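**Q** return a 3D structure for these sequence lines:
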Amino acid sequence: MTDIQITLTKEPKALPPTDNLGFGNYFTDHMFVAKYSEDKGWYEAKILPYGPLPLDPGASVFHYGQALFEGMKAFRQADGKIVFFRPEFNQVRMAQGAERMCLEAPPMELFMKGLHEVVKADARWIPNEPNTSLYIRPTLIGTESFLGVRPSRETMFFIMLSPVGSYYAEGVKPVKIWTEEKYLRAAPGGLGAVKAGANYASSLKAALEAKKKGYAQVLWLDVEHQGIEEVGTMNVFFVFNNEIVTPALNGSILNGGTRDAIVELLKHKNLPIVERKITITEVVERLQKGELREAFGTGTAAVISPIGELHYRDKDWKINGGQTGELSTQLYKEITGIQRGELPDPFNWITPLK
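**A** Model (predicted):
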C-alpha cells in the first residue's frame, strides 16, 4: 500500500457553533484522497486541505453515474477518547457496492489508514455535546475521461468530514411519513442494495413533494406498491404485539449499518425480531386492530427516528398516539450510550482512533 502524504492547511477555519450544526452544513479543514488505475494500482494517497477536486469533464462519474459512498461517524467520548462506530462494516459494504458499480474498492488497510489519518488531522472539529458527532463520508467515483458506455479504468477514493447535530429538524422526535405510490426508489436487479448516488437522485422528487405536504420522509414500496422497503434514508422497523419486523434484504433494500446493529442488539435481548416481507396493507390492518405499538427508522445520520404518523391513501394514521415508543427510546439510548462510551460495548462495535 502506498504511504500517505500529509499536507496540513495554513489557514484553519473557525469552528461552527455546536448548538446549531444541522446536518452536512459545515466541512472540516482537510480531506483524504487516493487514486487507482489499472496500470498503477492505488497511488497518490494524500491528506490535503479541503477543496475542489480536479476532474476531467469527460470523467465517467459525470456521464455514467459511477459513484457510491458510505456514511459513518466518529465520536468524542466523555473521557476525551475519539472512536469510530463499526468502520469495518462500512469498508466491506463499500467493497460490495463497488463490485456492483464496476469500480475498484479501496482495500481495508488503505480505507482504515486514510480514515484514521484524516480524522486525526481534524480532531478539533469533533463536537462533544449531546446528539452531535463527526459525520464521515467515504466516497468512490469513476474518473477516467471517455465517452463510451463501459466501466472506468480509473477510480478516486476520498473521505470528507462534517460536524453534525440531529439529522431531522424535529430532533429525536416522531416524524410524519408519506407512503409513496407513484415513484420507485429501486427495483429487483437494480442498485437498491448499493449506496449509489443514483439511488438518492431517484428519490429526490418524491421526497421534495412529500416535504411540501408537511412530511419529513417517504416510505418506499416495491414495484407492486405493496411490499415495504425503506423510509427515505433509513431502514424501517415495526413493533407489533408479538413480533418486531423489518423488511428482509431482498436485493433492492440497503443493508444499513444501524439496521444491522439494531438486529444484533434485539437478538442479544432475546426479543422476537423477524426479517421478512411486510406489506403496507398488513401494517395498516394491524394498526387498525391495535396490534402496531410503534415504528421507527434506523440510519447512521439519525440513529433512530420514531415514526409518529403514516400517510397512506388519503389518510394520516397515528402510531402510538404520535409519541416516541418505549423500544425506540431504549434502543436509541443503548446505541448512543455505546457510541459515547457511557455504556459497555459487548459487541466490539467501537474502534478507537489510532
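**Q** contacts, neighbours, all on C-alpha from now
**A** Fine.
**Q** from Val283, how far off is the residue lying farthest from the centre of the chain?
**A** Using Cα atoms, centre = their mean, the residue of the chain lying farthest from its centre is Lys289. It sits 33.3 Å away. Going from Lys289 to Val283 by Cα to Cα, to the nearest Å gives 10 Å.
**Q** contact partners for His63?
**A** Leu147 (Cα atoms under 8 Å, 6 or more residues apart in numbering).
**Q** which stretch of helix or strand covers it?
**A** helix 60-64 (DSSP states H and E).
**Q** please generate a structure for the following sequence too, so the two can be compared:
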Amino acid sequence: MTTLEFARERAEPMPAEQREELLRMPGFGSLYSDHMVTARWTAERGWHDARTQPLAEFSLHPATMAFHYGQTIFEGLKAFWRPAGQHVLFRPRDHAARFARSARRMAMPELPEADFLAAVEAVLRVDAAWVPPARGHSFYLRPFMIAAETHLSNRPAEEYLFAVIGSPARPAAAEPAPIRLWASPEYVRAADGGTGTIKCGGNYGGSYVAQREAAERGCHQVAWLDPRERRYVEEAGGSNLFFVEGDRLVTPPLSGTLLAGVTRDSILRLAGRLGLTVAEEPVALEDWERGCREGRITETFACGTARALAPVGHAVTPDREWAIGDGTTGPVTRRLLTALLDVQYGDAPDEFGWLHAVTPRRE
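**A** Predicted structure coming up:
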C-alpha cells in the first residue's frame, strides 16, 4: 500500500503531430515527456507533498547540500508499448530495491517500494502517448533523489527531493555496432567498502577522466580493472561485462565493487533457458587476452538498461590491442539480445514475472 498520494496537475500536452515526429527517432536522454513526479522528505514529516505536475525547472538555493556533498542517487528503467493502450515496466521492483540500497549507503531516506512503483506508474500513465509503439523503442524513466536542505554543514541533509522524469529512447539495435574498450592502468571506478555497488552521482562523475582518456585512444568506453591489483576486469563504463567461452557464459562476481545490474541478472537467467552454462568468476586481463588470441573466448559484451547489450570488438591497453572473435557481434550475444527484447516487447512468455502492466488513465 502506498503512503503517498500523488496530487495531479496536467500540463498542456505537445501537439500529437509534433510528438509523433519526434518519436520516430528520439535519440537517448535529450527528449522529455510532458510531466514529472516530485515528492519531498523532511526529518519532521517524512515523505510528503507528492505530486504529478508539468515538467519544469527546479529552483534551488546555492547552498543546497547536494551541490556540495554529493548526496545524489538515481535509477534508470524502461517501459514498453503494448496494444490496447496498455504498457509494461521491466522489473520495476528490482529497481525500487536498488534505489533503496543506494539511499541506505548514502545516508538518505529510503522510499518504500510501493511509493517508488506509484511514482513511475504515475509518469507512465499521464504521459502514455510518449511511449513509442515500435519494437526496439522504449520509454526511459529516471527516478532520482537529491539532498535539498539549504546548509553548508558537512553532514547528511535533513531535507530531500525525489523526482521522476520520462524520456522516449532510441531503438535497441538488433545488430549493435561493436565497441572498443580501454583498459585503464591508472584509474579505478570503485574500491572495497566504497559506493561501487550503488547508483550515486559521484561514481559516474569520477569516471569521466578515464572515459576521456579512452576516447583519446580511439575507444568508446573504459574496461575497469579491480582496485587492488589492477589485474581483474570488472565493468565496462557503467555496464556489466560478459565473456563467452564455448557454451559457457562468464561474468565477474559481485565482489563489493561492481553494480548488481538488473540487465546483468536478466542475462544470467535467460542464458540458462538458452542452454548456456553460467559462471560468476574473476576474469584477469591477461586471461581475457590469451583466451581471445587462442580462440577460447569468442565473444565479449557489455550490458545495461540504456543500451541492452553492446558487443565488444576490441580491447586496448597502453602497449597492445586484441580483437574479440572476428570483431563483430557474435551469435551468443545476438541470441541473448533477441531473447531479452522478445520478453520486453511481448514476443516471448514472461516466465520470470519481470513485466509490470500499467493501464493509462482514462480522462
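**Q** for the helix holding His63 of structure 1, give me the average deviation versus structure 2.
**A** On superposition with structure 2, the mean distance recorded for helix 60-64 of structure 1 (mean Cα distance after the TM-score superposition for structure 1) is 0.8 Å.
**Q** which bit of structure 2 covers that helix?
**A** The alignment of helix 60-64 of structure 1 onto structure 2 (TM-score structural alignment) covers residues 65-69.
**Q** which parts of that stretch are buried?
**A** 65-67, 69 (16 or more other Cα atoms under 10 Å).
**Q** aligned partner of Val222 of structure 2 in structure 1?
**A** Checking TM-score structural alignment: Val222 of structure 2 goes with Val218.
**Q** who's in contact with that match?
**A** 177-180, 206-207, 210, 231-232.
**Q** same thing but 7 Å
**A** 177-180, 207, 210, 231-232 (Cα atoms under 7 Å, 6 or more residues apart in numbering).
**Q** in a helix, Arg124 of structure 1, correct?
**A** Yes - assessed by DSSP: H, G, I helix; E, B strand; the rest coil, Arg124 of structure 1 belongs to a helix.
**Q** now the helices for the stretch 1-150 of structure 2?
**A** 16-23, 65-69, 92-105, 113-126 (DSSP state H, counting those that start in this stretch).
**Q** deepest-packed of those, please.
**A** helix 113-126 (a mean of 22; mean count of other Cα atoms under 10 Å).
**Q** and Glu289 of structure 2, what's its match in structure 1?
**A** So, by TM-score structural alignment, Glu289 of structure 2 is matched to Val284.
**Q** repeat that for Thr38 of structure 2.
**A** So, by TM-score structural alignment, Thr38 of structure 2 is matched to Val33.
**Q** name the nearest residue to its match, ignoring sequence neighbours.
**A** Phe158 (4.3 Å; Cα to Cα, 6 or more residues apart in numbering).
**Q** verify the stated contact: the one you found with Phe32.
**A** Yes - counting by Cα atoms under 7 Å, Phe32 is a contact partner of Phe158 of structure 1 at 5.3 Å.
**Q** more neighbours: the two, which one.
**A** Between Phe158 of structure 1 and Phe32, Phe32 has the larger neighbour count (other Cα atoms under 10 Å), namely 27 against 23.
**Q** may I ask which helix or strand encompasses Asp260 of structure 1?
**A** helix 257-268.
**Q** over to Glu234 of structure 2?
**A** Per DSSP H and E, the secondary structure element for Glu234 of structure 2 is strand 232-236.
**Q** beyond that strand, next helix or strand please.
**A** Next helix or strand after strand 232-236 of structure 2 toward the C-terminus (DSSP H and E): strand 239-245.
**Q** distance between that next one and the chain's centre?
**A** Computed by Cα atoms, centre = their mean, to the nearest Å, the chain-centroid distance of strand 239-245 of structure 2 equals 16 Å.
**Q** so where in structure 1 does the helix or strand following it end up aligned?
**A** Once the chain leaves strand 239-245 of structure 2, the next helix or strand it forms, by DSSP H and E, is strand 248-251. Using TM-score structural alignment, strand 248-251 of structure 2 corresponds to residues 243-246 of structure 1.
**Q** list the buried residues of the matching stretch.
**A** For stretch 243-246 of structure 1, using 16+ other Cα under 10 Å, the buried residues are 244-246.
**Q** before we move on, the earlier item: report the aligned residue range of structure 1 for the strand holding Glu234 of structure 2.
**A** With TM-score structural alignment as the criterion, strand 232-236 of structure 2 aligns to 227-231.
**Q** list of residues touching the matching stretch?
**A** By Cα under 7 Å, 6+ apart, the list of residues contacting stretch 227-231 of structure 1 reads 217-222, 236, 247, 253, 277-280, 297.
**Q** if we can go back for a sec, starting at the chain centroid, how far to the helix holding His63 of structure 1?
**A** In terms of Cα atoms, centre = their mean, the gap separating the centre of helix 60-64 of structure 1 from the centre of its chain is 23 Å.
**Q** repeat that for stretch 140-152 of structure 1.
**A** 25 Å.
**Q** quote the end-to-end distance of it.
**A** For stretch 140-152 of structure 1, the first-to-last residue distance is 12 Å (Cα to Cα).
**Q** that one: which residues count as buried?
**A** 140-145, 152.
**Q** matching residues in structure 2 for it?
**A** Using TM-score structural alignment, stretch 140-152 of structure 1 pairs with 145-157 in structure 2.
**Q** about what we covered before: report the two of the contacts of stretch 227-231 of structure 1 separated the most.
**A** Between any two of the contacts of stretch 227-231 of structure 1, the greatest separation by Cα to Cα is 20.9 Å, found for Gln217 and Lys277.
**Q** more neighbours: which of those two?
**A** Just comparing Gln217 of structure 1 and Lys277: by other Cα under 10 Å the higher neighbour count belongs to Gln217, 25 against 15.
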